[in-house]
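Asks: Sequence below, structure please.
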Amino acid sequence: MLLSPSGTSVPGPPKTEMTSHLAQTLTGHGGFSQYLHRFKLKDSPYCACDPAKIQDVLHVLEECPMFLRERGTGNGDWRHCREGSFQQY
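Replies: So this is what the prediction gives:
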């Protein structure tokens, strides 16, 4: 449970086990074209879905059609990570 600004308790993010893939996603240090391009491991930082879109964490999690199946139902459970309230349990 977390405390709201008014002092009442509110449900926190779901308990999530930290894995290497989750850590790479949270830090942006995974196999994303933008990251790999920095180290000359990819020729371009752009995504294969659209040559105008940089493939970074937010692109993959929010909009890339190539990762639609991996995003599942799109219920947004990962958004607590983006908003800075991710907690390791």
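
Asks: From now on I want contacts and neighbour counts done on CA atoms only, so please keep to that.
Replies: Fine.

Asks: which outside residues touch the helix ranked longest in the chain?
Replies: Longest helix in the chain by number of residues (criterion: DSSP state H): helix 20-27. If you take CA atoms under 8 Å, 6 or more residues apart in numbering as the criterion, helix 20-27 is touched by 30, 57, 81-82.

Asks: Let's have the residues you listed in JSON lines, adding secondary structure.
Replies: As requested, the contacts of helix 20-27 are exported to JSON lines (DSSP: H, G, I helix; E, B strand; the rest coil):
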{"residue": "Gly30", "secondary structure": "coil"}
{"residue": "Val57", "secondary structure": "helix"}
{"residue": "Cys81", "secondary structure": "helix"}
{"residue": "Arg82", "secondary structure": "helix"}
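
Asks: and for comparison, fold this next one:
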Amino acid sequence: MIIILIWVEMINNNNNNNNNNNKACTTTLTKIEPIYINIKIKQIKFKHKHNIPLDFPLDITITEYIQNLKHDSLLSAHTQTNDTFKKFFPSIPIPKFINPDFYTTQFYTGHGHFQKYLHRIQRSNTDTCTCTNNTPQDSIHLIIQCPHYTNIRHELQLHNIISPNQFVQNKQTYTKFKLLCKHIYTHLHTLSF
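Replies: Below you'll find the predicted structure:
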């Protein structure tokens, strides 16, 4: 299964840094290697098929070498992701049951309808949550701490979660997390109109 994410970028002062983070998050979530790795793999397979000498260690098979290339590529992409993403996924590989969607991707990356992000890209005058005057409203605050969403966290039995990576540790919790993200996004989106 291949997951394709379409990223809508906002114009801001840190566009290059955001582009790198966006590409890294997308690469890590989709588990698709960058084009240069894909080309290198195709070259290796072509050389092997046509008995052209290969330039990799002789103590491993071609399959192992290709797996190592893919793993190293994902590891590199993971190190380039933003801090919010790393709180959900502190290490790779990403569990196979993770199927990011429009809502969860915003929470993984922190690039959504959150006051902290909107303030950073100069779309809001404040970065604080409406639940208090001094707490930045980011995705982590909303899913774990914000009192506005205490009831839905209890209904979904997610109220004992204290760390973002706990939302993605098993399929059952992840399914509930997707519902939480959609609920919060929908609520925030209605507040802005």
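
Asks: sorry, back to before: can you put the contacts of helix 20-27 of the first structure in JSON lines and add neighbour count?
Replies: Below are those laid out as JSON lines (neighbours: other CA atoms under 10 Å):
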{"residue": "Gly30", "neighbour count": "18"}
{"residue": "Val57", "neighbour count": "21"}
{"residue": "Cys81", "neighbour count": "14"}
{"residue": "Arg82", "neighbour count": "11"}
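
Asks: what does the longest helix of the first structure correspond to over in the second structure?
Replies: With TM-score structural alignment applied, helix 20-27 of the first structure matches the range 102-109 in the second structure.

Asks: any idea which helix or strand comes after the helix or strand His78 of the second structure falls within?
Replies: Using DSSP states H and E, His78 of the second structure falls within helix 62-79. Following helix 62-79 of the second structure in sequence order, the next helix or strand is helix 83-88 (DSSP H and E).

Asks: and that following helix, what does it pack onto?
Replies: Helices and strands touching helix 83-88 of the second structure, by 3 or more CA pairs under 8 Å, 6 or more residues apart in numbering; DSSP states H and E, are helix 102-109.

Asks: Could you pull out the buried residues of the helix it packs on?
Replies: 103-109 (16 or more other CA atoms under 10 Å).

Asks: before we move on, the earlier item: I'd like the distance from the match of helix 20-27 of the first structure to the chain centre, please.
Replies: 7 Å (CA atoms, centre = their mean, to the nearest Å).

Asks: go on, stretch 119-132 of the second structure?
Replies: Chain-centre distance of stretch 119-132 of the second structure: 22 Å, with CA atoms, centre = their mean.
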